[in-house]
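# Sharing a model that was predicted from the sequence below.
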Amino acid sequence: MADYEVFELGDVTLQCGQILRGAKMAYKTYGKLNAAKDNVIVYPCWYSGTHLENEWLIGPTMALDPEKYFIIVPNMFGNGLSTSASNTPAPFNGSRFPKITAYDNVVQQHRLVTEKFGISKVKLVTGWSMGALQTFHWGAIFPDMVERILPFQGSAKCSRHNFVFLEGVKAALQADAAFMNGFYKEQPQKGLRAASRVYAGWGFSQTFYRVEADLKKMGYASLEDFLVGFWEGWLLSKDANNLLTMLWTWQNGDISNNPIYNGDYKKALAGIKAKAIVMPASTDLYFPPEDSAIEVEHMPNAELRVVETYWGHFAGGPGTSPDDIKVIDAALKELLAR
């Protein structure tokens, strides 16, 4: 049986001008909503991840404690549980699945929070990677509703360098003859394996790869064992069209690309009223601290706090670096106490 619920959204008009017909948002909640409805945390998912792969940051004694807070984890469109290319019938299946922005995701998440639960205030929004992208969107789009945000190892707008990295992932995946322009008979395994090898050079830092003992701690006997077991194992468990859907969402992530800010990026950052701690990782090759510093410069109530680590992007999740998780959890506790 499914361990999540589904919110029926109906027909949703997207930013791209298409309609997501009979749209569904899968979500899971942890803890209980109190009578005042003021103990709410929204915790969006990351690229390819589901609510299950967010649970490493939820638990008793942790900042995201279900005994204290009502935690809502919405699944992104395209992740295979919410409406996605993989579960949409023809003619909007495969490569005909509509282009979906982070704005589209967050506006529908807002409907879940308000229409399903009657919530008017959110104590905290937090998330890793693409979860951070959605966290920034929550702060900018609903500034009077969101009290605190803590985006970690992510950005408010996809940088040009990050865009180029994702072009490499996309090209590797689509180069497999079995991909068949998105109308494949079975998953394009060669393309998925190739895309994972592109990803592998970016997810962890140069120093991480230099320290061979870390691979052994993670249960891998060698570098090749890690590349196959960790990286190929991850992407082979996903649907290729779903990955491309979320990749497009990532590449086109921009908190100012909406009717509220009309492309004014600095204005969108300045529009975030929430108390904020922005937490990049010192060795993140996707989202370097320099980009986060620019964001914080334009946010009125934000602090830049760099996680000093050699684990690169995966300092933030999904539960791979225990020491870094403690640092993130401590910052969440501090922010919630303010």
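That came in fine, so what should we check first? Keep in mind that what you see is a predicted model, and the values were worked out from it rather than measured. Numbers count the residues shown, from 1 in each chain.

# going forward, measure contacts between C-alpha atoms and count neighbours the same way
Fine.

# And for residue 325, the neighbour number?
19 (other CA atoms under 10 Å).

# Checking it next. Helix, strand or coil?
What DSSP: H, G, I helix; E, B strand; the rest coil gives for residue 325 is helix.

# And it, how far from residue 311?
The gap separating residue 325 from residue 311 is 11 Å, by CA to CA, to the nearest Å.

# what about the helices in the protein?
In the chain, the helices defined using DSSP state H lie at 102-111, 130-141, 160-174, 189-203, 206-210, 212-217, 223-226, 233-236, 240-251, 265-270, 289-297, 322-337.

# Reformat those helices as JSON lines; add distance to residue 181.
As requested, the helices of the chain are arranged in JSON lines below (distance: least, CA to CA, whole Å):
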{"stretch": "helix 102-111", "distance to residue 181": "24"}
{"stretch": "helix 130-141", "distance to residue 181": "25"}
{"stretch": "helix 160-174", "distance to residue 181": "7"}
{"stretch": "helix 189-203", "distance to residue 181": "12"}
{"stretch": "helix 206-210", "distance to residue 181": "34"}
{"stretch": "helix 212-217", "distance to residue 181": "36"}
{"stretch": "helix 223-226", "distance to residue 181": "30"}
{"stretch": "helix 233-236", "distance to residue 181": "18"}
{"stretch": "helix 240-251", "distance to residue 181": "10"}
{"stretch": "helix 265-270", "distance to residue 181": "34"}
{"stretch": "helix 289-297", "distance to residue 181": "34"}
{"stretch": "helix 322-337", "distance to residue 181": "39"}
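
# okay, pairing it with this:
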Amino acid sequence: MDYEIFELGDVALQSGMTLRNAFLAYKTYGTLHADKSNVIVYPTWYSGQHYDNEWLIGNGMALDPQKYFIIVPNMLGNGLSSSPSNTPPPFDKTRFPPVTVYDNVRLQHQLVTQKFGIEKVALVTGWSMGAQQTFQWAASYPDMVERIVPFAGTAKTWPHNFVFLEGVKAALRADAAWKNGWYTEPPTTGLRAVGRVYAGWGFSQAFYREERYREMGYHSLEDFLVGYWEGFFLKKDANNLLAMAWTWQNADISANPMHNGDFEKALRSIKARAIVMPGRTDLYFTPEDNEYETRRMPNAVFRPIESIWGHFAGAGVNPADTKFIDDALKEVLAQQAVAVP
């Protein structure tokens, strides 16, 4: 096991349910300075686990473990932290309680403060749902978070993104083997179908037109659909995917007692210096949604990733996009933190 566990005990969630004996799986990279000034929090994404974030961590990169103490907390529902697949009855499988992004970040804050005694975070960054958690960190703890770089993710799930996820969920639930979440064998037909649905959204039209999947080692469109997309989702647990989809669909940095649903107020409350980086051709976390959000944040720059790799411009699969993200992270880390009154 290459990660550690932070025990949370019984956690009261926003839904009114209790996540009993809750725990976060996390991994750290680098060494915490004595003054605890070199902390980066880098949350995971939809179905991703900590090792899926490691493409952006390395010597000479912005997230350099020789300079920074990088904490990667695994999102609830991802199979390593508390999830439908590892929670005992009666809250197992389809009875796993609904968890919000706000819940996730509140518990990650406990990890950061209680386990490590950290009071300031130099940077929070993340891709996709990791970006949603990044925004939430900045809105929930504005005096703690000095910088953020959310990439290919928004501060809330906008309606079209919600609808996209309805298609993903429906494909999975249509498999008779799913058995309303009480399956004993993986619903592989549904998982393969999720891959096919997702394939049309994850990359752009131009990506497919130019057959860029060949750069990833696939020799035809069908080879890519089976080898990459079906292969990707066959490794996942169906109930975990559905739990995280609920978290994703209900993401909104203002849906909590701090901001009481006032989204504009929540955006204005973010004090962190920010570079907001959508993928220019992202089909569900759209640049238009991010541009709206960035205009309402006091210290934010809008900088799209000019790429035809769609949402996956932020996934570490295209070297040019990875360099663009890494350069932005280096830039923001070189800047002074915004002075907090």
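Received the coordinates, thanks. All figures in this text were calculated on a predicted structure; none of them were measured in a lab.

# looking at the helices of the first structure, which is closest to residue 44 of the first structure?
Of all the helices of the first structure, it is helix 130-141 that lies closest to residue 44 of the first structure, at 4.9 Å by CA to CA.

# And the closest one against the second structure, how far off on average?
Aligned to the second structure and superposed, helix 130-141 of the first structure gives a mean residue distance of 0.2 Å (mean CA distance after the TM-score superposition for the first structure).

# Could you name the helices and strands sitting against that helix?
Taking 3 or more CA pairs under 8 Å, 6 or more residues apart in numbering; DSSP states H and E as contact, the helices and strands that helix 130-141 of the first structure lies on are helix 102-111, strand 124-128, strand 148-152.

# Next, the angle strand 148-152 makes with that helix.
150 degrees (axes from the mean of the first three to the mean of the last three CA atoms, to 10 degrees).

# So which residues make contact with helix 130-141 of the first structure?
With contacts defined as CA atoms under 8 Å, 6 or more residues apart in numbering, helix 130-141 of the first structure is touched by 43-47, 102-103, 105-106, 125-127, 146, 149-157, 250, 253, 255, 260, 268-269, 271-274.

# And for stretch 245-257 of the first structure?
Counting by CA under 8 Å, 6+ apart, 47-48, 77-79, 84-85, 97, 99-103, 130, 133, 136-137, 140-141, 156-158, 162-163, 166, 170, 262-265, 267-269 sit against stretch 245-257 of the first structure.

# List the contacts of stretch 215-225 of the first structure.
For stretch 215-225 of the first structure, contacts defined as CA under 8 Å, 6+ apart pick out 226, 229.

# Which stretch of the second structure lines up against it?
Counting by TM-score structural alignment, stretch 215-225 of the first structure falls onto residues 213-223 of the second structure.

# Just the endpoints, please. Distance across the matching stretch?
Start-to-end span of stretch 213-223 of the second structure (CA to CA) is 9 Å.

# likewise stretch 88-98 of the second structure?
16 Å.

# Same question for stretch 280-288 of the second structure.
Separation of the first and last residues of stretch 280-288 of the second structure by CA to CA is 9 Å.

# Please tell me which residues of the first structure that stretch aligns onto.
Counting by TM-score structural alignment, stretch 280-288 of the second structure lines up with residues 282-290 of the first structure.
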